[in-house]
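>>> Quick one: sequence plus predicted model below, questions after.
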Amino acid sequence: MNPNQSFSERIENLQLCVIIPTYNNHKTLSRVIDGVLQYTKNIIVVNDGSTDTTDEILESYHQIEVIKIGKNKGKGNALRQGFNKAKHLNYQYALTIDSDGQHYPTDIPVFLDNLESSEMEVLLIGNRNMNQHGIPKKSSFGNKFSNFWFWFETGISLEDTQSGFRLYPLKSIPKRFYTNKFEFEIEVIVRSAWNGVEVKNIPINILYDPQERVTHFRPFKDFTRISILNTILVFIALLHIKPRNFIRSFKKKSFKDFIREDILSSTDSTLKTASSIALGVFIGIAPFWGFQTLIVLALAAYFRLNKILAFTFSNISIPPLIPFVIWGSLETGSFFVSNPVKFNLETLVNFQELQKHIVQYLIGSLVFATVMGFLFGVGSYLLLSLWKKTRK
C-alpha cells in the first residue's frame, strides 16, 4: 500500500466495485450510498423489485450503475446480477454492503488493507460483534448455527458467516450458482473455500436500529431452505470434497517423503500411528465397496487418529493387490461356511462366480480385514518403537 494514495486510487488500482442489493430500504438507502461515495464512485445498486420510493431515490444518483429487477426474486439473485454486471465492467473484486443501514461504509478501508496485504486469493467477511446490546438472540443463534455447518463442510472456523458486508474475488468464486435467496451467501463461501479460496473474517462495526432496519428474512421458509442447502453441502463434502483433498495432498508427496514425514517424523504417539495404520488396512480390505474413503475418514476423525495415514493404508486394495485380498478373504471364509469354494482364476475374473459364494467372501473379508489390521498395527507399533529406540 502506498501511503500517499487516496482510497479512491487504491480502489481503482484493485479494480474493485461496491455492490448494494436493496429491497424496500428507502429509509436507509441514501445514507448507505452517500457513505460509499466518500470512497468510490464504482457502485452498482441492484434494485430487487422494490415497491417503496427506492426508484425515486436512485434517480438522483447519476454517477452510479443501477440494475432494476421488476419483481423481487431474492438477495441471492440480486447479488448474482451484481456480480455479472461487475464482471462485464471488468472489475476484479466486488465489495457487497447491505442497504438496511447496519453496516458502516467507514469500514471499507479495513477491507482494502486486508486485501492488499493478502498473499493469496481471499474472500473477506465482516465479523460483527453478535454479543453487543440490541442484537436479536435469534440472529446470534442463526449465526452460530451457520458457523458450525460452514466449519463441518470446509474445515474453516469463522466467527461470522452470515454478515452481508463482504469482499469477493470475482474470478475465483464459482461461475455457476444454484440458489437465489438468503442461502446464496452460504453457497458462495462454501464452494469458494472448496475451490481453494481463503475465507476469513475481519472486524467491522455494526448498527442495529429497530426503528430504521427492515429485514426480509422469513424465519421458517428461509431457515428451511438454508437447512436443505447445508444437508446437500454436507453430503458433497463427505462424498467428494474431503476424499478429493486427501487424494490431492497424498499425490503431492513422493513415497519416500510420505514415510519420512507422515510416519517416521510424525508428532503422533507410536500407538496412535499404529492404530491409524491398522484402521486403514481394516477398512481397505473390509467389504465397504464405494464407501471406504468416507468411512475411514469419518472413523479416523471420530477416534482422533491420523487421517492421512488411515486414508493411505485404506488403499491396500488397489488393483495389483485385489487378487491377494480376494484370495485371503475366500480362504479365511472357507473356515466358516459349508461347501466352500477355493480361489482360482475363474473366481477372480468372473463376478457371477464370486456372487455364488458371497457369504463366504463377506464373512472371510471381515475376518481377514480384522486379522490383517491387527498384524499391520502390531507390526508397525513394534517397528516404530524399535526405530525410535535406536534414534535415542
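Nice, I can see it.
>>> hey, let's count contacts and neighbours off CA atoms from now on
Fine.
>>> Please enumerate the strands of the chain.
Listed in chain order, the strands found in the chain under DSSP state E are 16-22, 43-48, 65-69, 93-96, 122-127, 166-169, 198-203.
>>> any idea which of those strands is most buried?
Scoring those by mean neighbour count under mean count of other C-alpha atoms under 10 Å gives strand 16-22 as the most buried, with a mean of 26.
>>> how much space between the closest residue to Ile135 other than its chain neighbours and Val18?
Using C-alpha to C-alpha, 6 or more residues apart in numbering and skipping the chain neighbours, the partner closest in space to Ile135 is Tyr208 (6.5 Å). According to C-alpha to C-alpha, to the nearest Å, Tyr208 and Val18 sit 22 Å apart.
>>> Alongside the first one, take a look at this:
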Amino acid sequence: MTTGIEGLRAFVPCVLIPVYNHPLHIGRIVDTLVAQRLPVLLVDDGSDAATRAVLDAIQARHAEAVVLERLPHNLGKGGAVSHGLRHAHALGYTHALQVDADGQHDLADVPAFLEDARQRPQSVICGTPHYDASVPRGRLYGRYITHFWVWVETLSFDIVDSMCGFRVYPLAATAALLARHQPPSRMAFDTDILVRLYWRGVPVHSKRTRVVYPKNGISHFQMFGDNVAISLMHTRLVFGMMPRAPALLWRALRCRASVDVSRTQAPASASTDSSLPWWRRPERGSLFGMRLLAFACRCFGLRAARACLVPVVAYFALRDTQARAASRDYQQRLRNAAPEIALPKPTFWRTFAHLSAFANAALDKFAAWRGLLGEHHVQIDDPAALDAAANDSRGALVIGSHLGNLEMTRALARSRGIDRIHAVVYTRHAQRFRAMLAGSNIDFAANLIEVDDIGPATAIMLRERIERGDWLVIVGDRVPSSDSGRVVHAPFLGAPAPFAQGPFILAALLECPVFLLFCLRDRTTYRLYFEAFADIVTLPRASREASLRTYAERYASRLEYYCRRYPMHWFNFFDFWRSKSPK
C-alpha cells in the first residue's frame, strides 16, 4: 500500500526521458522542458554513436538542468524507465513525469499534468491519448484489447488507458514496487507497472492529452516479439488478479460507498439530483460502461450490443427514479394532449421501452461514427428541400432537439467529407458520453463547438462561422445551462413549458436562414425531416418579447407534431415543465 510520503514532502518533480536512437526530436524536447524550468533526467538505453553525440551536446548545453544516465547496453523501454525511476527517487525527487523521446507527446500539457500531480500527490497522473489522423489504425484498434484486459485485471474501469507513456509517477510508491517486482523490460512495461501500482492501492487519475505520430518518427515496437510479451504479461496479470479479487472488489465497493456518503452529506440545495437543474446533475453511467458497450459493438456487431443494453436499461429503469418520473410525466402529457393516437397508460414497461429507445439511440450515435450505420440507413423525407439548402452558399442555423438522433446527421456528413456542419453543444453535460464518441472516430471533435451559454463573445465567434458558409446546429428544447439563461414559455403538450431564447436571439444576430431538423428512427431505418423555419429571424425592439414568444411557439408546435408521430423518441429525462421565470 502507499505510504503517503509524497503527501508530507515538498513537491519536487523531474522529467524522465528514456532514449534509444531518437536523435531527431530529443533536442527540441529537452529545450522546451528546460525552458519551463524543469530538471530533466535522460536515460541513454544503449544508443548508437550519433544519438550519444546528440545527448552529450544537450547535456553540455544544459549542464545545470540535465542529468544523463548511460546504460551499458540496450535494456528496452521498460528497463530504461525502471532505472530512471529508481535513480530519480535516489536523487530526492518526489515525482517523475515520463515523456517519450520520439516527439509524440504534447509538451504544452506538462504544466497541467504536474499541477494535477501536486494536487494528487499519491496518484499516478496517466495520459489518455487524443489522436489526430497520424495514428496508425492498427495501433489504435489494438489498444482496445489491452484496455479490456486491464479492466479485468483491476476489476474496475479506473484505468482508462494503460499504454500511454505520458504520465506522472509518485516515486516513493513506485520505488517500493520496483524493489519487490521486476517489470517487463520492453513495451509491456507501461501497462504492467500501472496495474501493479493500482493493486498496491495507488490511485490512477486519467487526463486527456494530444498524441501525434511524427512522419519521421522512429518506433522500436516489434510486432511479433512485443505482442507475444504483452500477451504473456496479461496472462500473468490475470492470474495475479485472482487472489487479489476480494480486495479489489472491496476497494470498488468502498469507493462507491464513499461517493454515496458524500452525496448524502452534500448541502440541501444539492442533496438530490431531482432538486438540481439538468446541467448540474451527475451524468448517469460510467465512461467504462459506455466503452464496454462500444467494445461489444465493435467486436460482435450492433445486434450483440443491443442485447447487452437490456440489463443496463433494466438497471437504470429500477434505480433512476427521476428518469422514470420524467418519462411517465411526458407520456401522460402526450397521452392527454393527443387522444387520437390512443397511447397506453405510462406503466413501468412503457417507461422501460422509452429508456430502451434512448439507449439504442446512443448506441446508434456510436455506430454512425464508427461507420456501422451509413446513408442507406437514413431516408430523407424531402430531399429537394435539403438539396436546395445544401446548394446555397450562405451559412445557416439549424435548430434540432432531443427528439430522435441528431448526432446521426453530423456523423453521416463527416463520412461524406462535408465539414460545414458544426454542432453547438453545452460543455457541462454528457462529457463522458462525448469522450466515448471521440474515441470512436478522430473526426468527432473536428466540428464540435462547446459553449457554456450563448453570450456576446460566443455570438461573435458563431457569426464568423456563418459568414464563411457554415451550418450551426443547436438544440432548442432545453433551457440554457446557466442560472442566468433566459427562457420564453410556449404551449407544449397541453401546458406552458420553458424554451431557451438563445436559439432565436442567435438567429437574429446571425441574420441567416433558419431550418428545423429531426432525425427519427422507424423500425429499421432513420427518417430525416428537414424544413424551413424562417428565411431570417427579426426581433424588433418594440415587440421583442412578443416576437420571441411567437418563434418559440412555432418551434414548440413542430416539436409536438413530431412527438405525436414518434411518441417514444423524445429524450429529455427531467422535469421539462418545471417553472423557470424569464429573466
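Received, thanks. Please read all numbers here as calculations on a predicted model, not as lab measurements.
>>> Superposing both, give me the TM-score.
Comparison of the two superposed chains (TM-score structural alignment, normalised by the length of structure 1) gives a TM-score of 0.57, and 241 aligned residues with a C-alpha RMSD of 2.6 Å.
>>> Aligned to the residue nearest to Ile135 of structure 1, what sits in structure 2?
Mapped onto structure 2 by TM-score structural alignment, Tyr208 of structure 1 lines up with Tyr213.
>>> Contacts only, for the residue nearest the centre of structure 1.
Centroid-nearest residue in structure 1, with C-alpha atoms, centre = their mean: Thr154, separated by 2.9 Å. Shown in contact with Thr154 of structure 1 (C-alpha atoms under 8 Å, 6 or more residues apart in numbering): Val190, Ala193, Trp194, Ala237.
>>> what two of those residues have the greatest distance between them?
Using C-alpha to C-alpha, the two most remote members of these are Ala193 and Ala237, lying 11.3 Å apart.
>>> My guess is Asp158 of structure 2 contacts Val202. True?
No - contact between Asp158 of structure 2 and Val202 fails when scored by C-alpha atoms under 8 Å: they sit 11.1 Å apart.
>>> shared neighbours of these two, anything?
Here Asp158 of structure 2 and Val202 share no contacting residue, scored by C-alpha under 8 Å, 6+ apart.
>>> Which one of these two is surrounded by more residues?
More neighbours surround Val202 than the other of Asp158 of structure 2 and Val202, with 22 against 18 (other C-alpha atoms under 10 Å).
>>> ok, the more buried one touching Gln122?
Yes - between Val202 of structure 2 and Gln122 there is a contact under C-alpha under 8 Å: 6.7 Å.
>>> For PyMOL, what selects the buried ones among the contacts of Thr154 of structure 1?
Typed into PyMOL, the line below selects the buried ones among these, using 16 or more other C-alpha atoms under 10 Å:
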select buried, resi 190+193+194+237
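>>> Any chance of a markdown table for the contacts of Thr154 of structure 1, columns distance to Leu345 of structure 1?
Formatted as a markdown table, the contacts of Thr154 of structure 1 follow (distance: C-alpha to C-alpha, whole Å):
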| residue | distance to Leu345 of structure 1 |
| --- | --- |
| Val190 | 48 |
| Ala193 | 47 |
| Trp194 | 43 |
| Ala237 | 39 |
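>>> Helices - which of the contacts of Thr154 of structure 1 land there?
Counting by DSSP state H, the contacts of Thr154 of structure 1 place Val190, Ala193, Trp194 in helices.
>>> and the first one, what is it in contact with?
Under the criterion of C-alpha under 8 Å, 6+ apart, the contact list for Val190 of structure 1 reads Phe150, Glu153, Thr154.
>>> and if we set it to 10 Å?
Contact analysis of Val190 of structure 1 by C-alpha atoms under 10 Å, 6 or more residues apart in numbering lists 149-151, 153-154, 156, 161, 173, 184, 197, 199, 230, 233, 237.
>>> Out of these, grab the one that's most surrounded.
The contacts of Val190 of structure 1, ranked by neighbours (other C-alpha under 10 Å): first place Thr161, 29 neighbours.
>>> Pull the contacting residues for that one.
Here Thr161 of structure 1 is in contact with 125-128, 142-151, 185-186, 189-190, 199-201 (C-alpha under 10 Å, 6+ apart).
>>> The same query, at a cut-off of 6 Å, please.
Thr161 of structure 1 makes contact with Asn147, according to C-alpha atoms under 6 Å, 6 or more residues apart in numbering.
>>> Equivalent analysis for Val199 of structure 1, please.
Contacts of Val199 of structure 1 (C-alpha under 6 Å, 6+ apart): Val122, Leu123.
>>> 10 Å instead?
Residues counted as contacts of Val199 of structure 1 (C-alpha under 10 Å, 6+ apart) are 121-125, 154, 156-158, 161, 167-168, 189-190, 192-193.
>>> Looking at those residues, which one is closest to Thr53 of structure 1?
Leu167 (28.1 Å).
>>> isn't the closest one right next to Asp107, touching?
No - the pair Leu167 of structure 1 / Asp107 is not scored as a contact, 11.8 Å apart, by C-alpha atoms under 10 Å.
>>> got any residues that touch both of these two?
Shared contacts of Leu167 of structure 1 and Asp107, counting by C-alpha under 10 Å, 6+ apart, come down to Gly126.
>>> All set now, cheers.
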